[in-house]
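K.L.:
sequence below, structure please.
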Amino acid sequence: MPRQYLFATSTAEGLAMLAANPGARLIAGGTDLVIDLKEEKRQVNTLVDITRIPELKTISATGGQVILGAAVTHTMAATSPLIREKLPALAAAAAAVGSPQVRNVGTLAGNVVNAQPAADTAVALVALGAVAIILGPEGERRVPVAELYAGVGRSRVNPGREMITRFTVDLWGEGEASAFARLSPRRALSLPLLNVAVRVQAEGGRCTRARICVAPVAQQPLLCEEAATVLVGREPDADVIARAAAAASAAARPRDSLLRGSSTYRKEMTSVLVKRALSEAFFQATSRKTAIYGE
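P.N.:
This is a model prediction of the structure:
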């Protein structure tokens, strides 16, 4: 177990603590890290707690973007009026994570850096096109969340020398909506057999933009680009949505699992969940436009 536990009050101080203590690692919620330490899956001599850095726990919208601090908890994301209005897929995904205790301390950045392909909020962030702003010794870099995976449990963010400070999500504007769907053995306290997040935009009765993310059907949240192209330029009726869902299912490569079910079952259910999420998102897009513009 770690020999020392340090609290950083700024991002600069946090990076300095990491640099001064080889073998150190950042901690915020710690819902996965603490278990790994107890089971001796990781060797860490120093933990640097970043939960006392105020800017890491903010949610705001400015310049056509939603900005989410890295240490925003799942509960904060699930209950934020801004997130529920602008990014409902993320609010729904955050509400699906674990138990209230886990949601109260677990963070968005932790869900991403842990690099598990079925992490609910990470799947939503990929579907939403979120970009991670990462601060390290060489300065700041911006990387789409979809590009932060190096394999199951392997992140391209090194929590021993750098930190995600925030996520940004560009707003698409009029006619956009998002949705999240999850298949699990029970409604709470269970890992997902499958989860799906989608984001769409519709104008003039046709889909103009779409993103579809499915997990765990690959070594990382799978962005189904071919399925999205089925939607773009077409009226999102039941037939088009079904064809997009079939394309997502075809792209999915789930493995047989005693925990999550057979590959065949999960491929078929991928189509079901994608249809469900797309139908909800397009309904949102139409209903919201009607409510706001009176069309």
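
K.L.:
when you work out contacts or count neighbours from here on, use the C-alpha atoms and nothing else.
P.N.:
Noted.

K.L.:
for the stretch 51-200 of the chain, what spans make up the strands?
P.N.:
Counting by DSSP state E, counting those that start in this stretch, one finds strands in the stretch 51-200 of the chain at the ranges 59-62, 65-69, 131-136, 139-144, 149-151, 154-155, 163-170, 176-183, 194-203.

K.L.:
export those strands to CSV and tack on mean neighbour count?
P.N.:
Shown next, in CSV, are the strands of the stretch 51-200 of the chain (neighbours: other Cα atoms under 10 Å):
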stretch, mean neighbour count
strand 59-62, 14
strand 65-69, 21
strand 131-136, 21
strand 139-144, 13
strand 149-151, 16
strand 154-155, 16
strand 163-170, 23
strand 176-183, 26
strand 194-203, 27
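
K.L.:
tell me what the longest helix anywhere in the chain is packed against?
P.N.:
When the chain is parsed with DSSP state H, its longest helix is helix 263-293. Helices and strands touching helix 263-293, by 3 or more Cα pairs under 8 Å, 6 or more residues apart in numbering; DSSP states H and E, are strand 176-183, strand 194-203, helix 238-251.

K.L.:
residues in contact with L37?
P.N.:
Residues near L37 by Cα atoms under 8 Å, 6 or more residues apart in numbering: 1, 43-44.

K.L.:
which residues in the stretch 1-150 of the chain form helices?
P.N.:
Ranges of helices in the stretch 1-150 of the chain, per DSSP state H, counting those that start in this stretch, are 11-20, 33-38, 74-79, 81-86, 88-96, 100-105, 108-113, 120-127.

K.L.:
also this sequence, please, to line up against the first:
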Amino acid sequence: MSCSYYAPQRLEELLAILAEKKEKAKVLAGGTDLVIALQEGNLDYDYIVALHKIPELKGISMSGDTIVIGAMTTHTEVERSSLINANALLLAQAAASVGSPQIRNAGTLGGNICNASPAADTVPALIALDAYVKIVSKGSEREMPLEDLFLGMGKTKLGCDEVIKEISFKALPDGAGSIFVKLARRNALAISRISVAAIVASNEYVTDCRIAMGAVAPNPFRVRGAEQAWLGRTVTADNLDICVEAAFQEISATLGQRASAIYKKRAGKALIRRALSIASGQM
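P.N.:
Okay, the predicted model is just below:
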């Protein structure tokens, strides 16, 4: 396969190229997946459009209580950001769990989102944070909850002339606990078998509970029934059990009768318990 290569230096230039080439063009972010697919001949495009020279797509900033991350920000930059570690620790943990140092140095937050993998590490953390994505094309801009972006494995609502410009979410309030944990076949370079992102805030009672799961459905998702099961209850082991059981029932329904279901149901329940115990300060 032969194709033309573009490396625009401004967002406006990028959007003009995508508007002209449309479905004939493929966007290249960090390249950790796309380059391999191209080498193996699994993709056929006339144009590759690289994003690495566009400053408008990079960086981490905070305005008021809202954190904004450019789509081309790398996992390493997210992992090491003092802003992220102080205000959204679970996202730093999720970024740190992605692949190897080389992959984290090249791979980007936007790329991890747009691959729409069931096992994407940063996506459950972002969904738990109620993140939004800003999507741009030539002459237009729209925003939507990240969780609503996905249409199944490897599919999103992005048009062929659109890119994600940035991801935004509210900083966690003081005292809120958060954690990202995953289960994989080995400690490094492993795709998640199951992942959990959890946020718990409480005084005497649980005032905020957010749980997002990865690798148990076509796309990561919020386990909202389980969240509601703990809200307004005291932070006790018995009430934690109620929440864990509710989450177990929800993920069991998504797993169905697939070959890995028995393992994932049992392991998922234990992982949810661990995540919620840490986030709520019981571990």
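
K.L.:
mind putting the strands of the stretch 51-200 of structure 1 into JSON lines with distance to V102 of structure 1?
P.N.:
Converted to JSON lines, the strands of the stretch 51-200 of structure 1 look like this (distance: least, Cα to Cα, whole Å):
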{"stretch": "strand 59-62", "distance to V102 of structure 1": "19"}
{"stretch": "strand 65-69", "distance to V102 of structure 1": "18"}
{"stretch": "strand 131-136", "distance to V102 of structure 1": "22"}
{"stretch": "strand 139-144", "distance to V102 of structure 1": "25"}
{"stretch": "strand 149-151", "distance to V102 of structure 1": "23"}
{"stretch": "strand 154-155", "distance to V102 of structure 1": "21"}
{"stretch": "strand 163-170", "distance to V102 of structure 1": "20"}
{"stretch": "strand 176-183", "distance to V102 of structure 1": "18"}
{"stretch": "strand 194-203", "distance to V102 of structure 1": "19"}
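
K.L.:
quick one, which of those strands gets closest to V113 of structure 1.
P.N.:
strand 154-155 (5.5 Å; Cα to Cα).

K.L.:
quick one on the thing from earlier: and the angle for the longest helix of structure 1 with strand 176-183?
P.N.:
For helix 263-293 of structure 1 against strand 176-183, the angle by axes from the mean of the first three to the mean of the last three Cα atoms, to 10 degrees is 150 degrees.

K.L.:
hmm, A146 of structure 1 is touching P221, no?
P.N.:
Yes: contact criterion Cα atoms under 8 Å: A146 of structure 1 and P221 qualify, at 7.3 Å.

K.L.:
tell me, what's touching the two both at once?
P.N.:
Common contacts of A146 of structure 1 and P221, defined by Cα under 8 Å, 6+ apart, comprise V126.

K.L.:
comparing these two, which residue is more hemmed in?
P.N.:
More crowded of A146 of structure 1 and P221, by other Cα atoms under 10 Å: P221, with 30 against 22.

K.L.:
these two touch, right, that one and A215?
P.N.:
Yes: look at P221 of structure 1 against A215 with Cα under 8 Å: they come within range, at 5.1 Å.

K.L.:
find residues that contact each of the two.
P.N.:
117-118, 123.

K.L.:
so stretch 217-230 of structure 1 matches what in structure 2?
P.N.:
Mapped onto structure 2 using TM-score structural alignment, stretch 217-230 of structure 1 covers residues 216-229.

K.L.:
same question, stretch 264-273 of structure 1
P.N.:
Here stretch 264-273 of structure 1 aligns to structure 2 at residues 262-271, judged by TM-score structural alignment.

K.L.:
how about that stretch: buried residues?
P.N.:
For stretch 262-271 of structure 2, the neighbour count (16 or more other Cα atoms under 10 Å) marks 264-265, 267-269, 271 as buried.

K.L.:
could you report the neighbour count for S192 of structure 2?
P.N.:
Using other Cα under 10 Å: S192 of structure 2 sits among 21 other residues.
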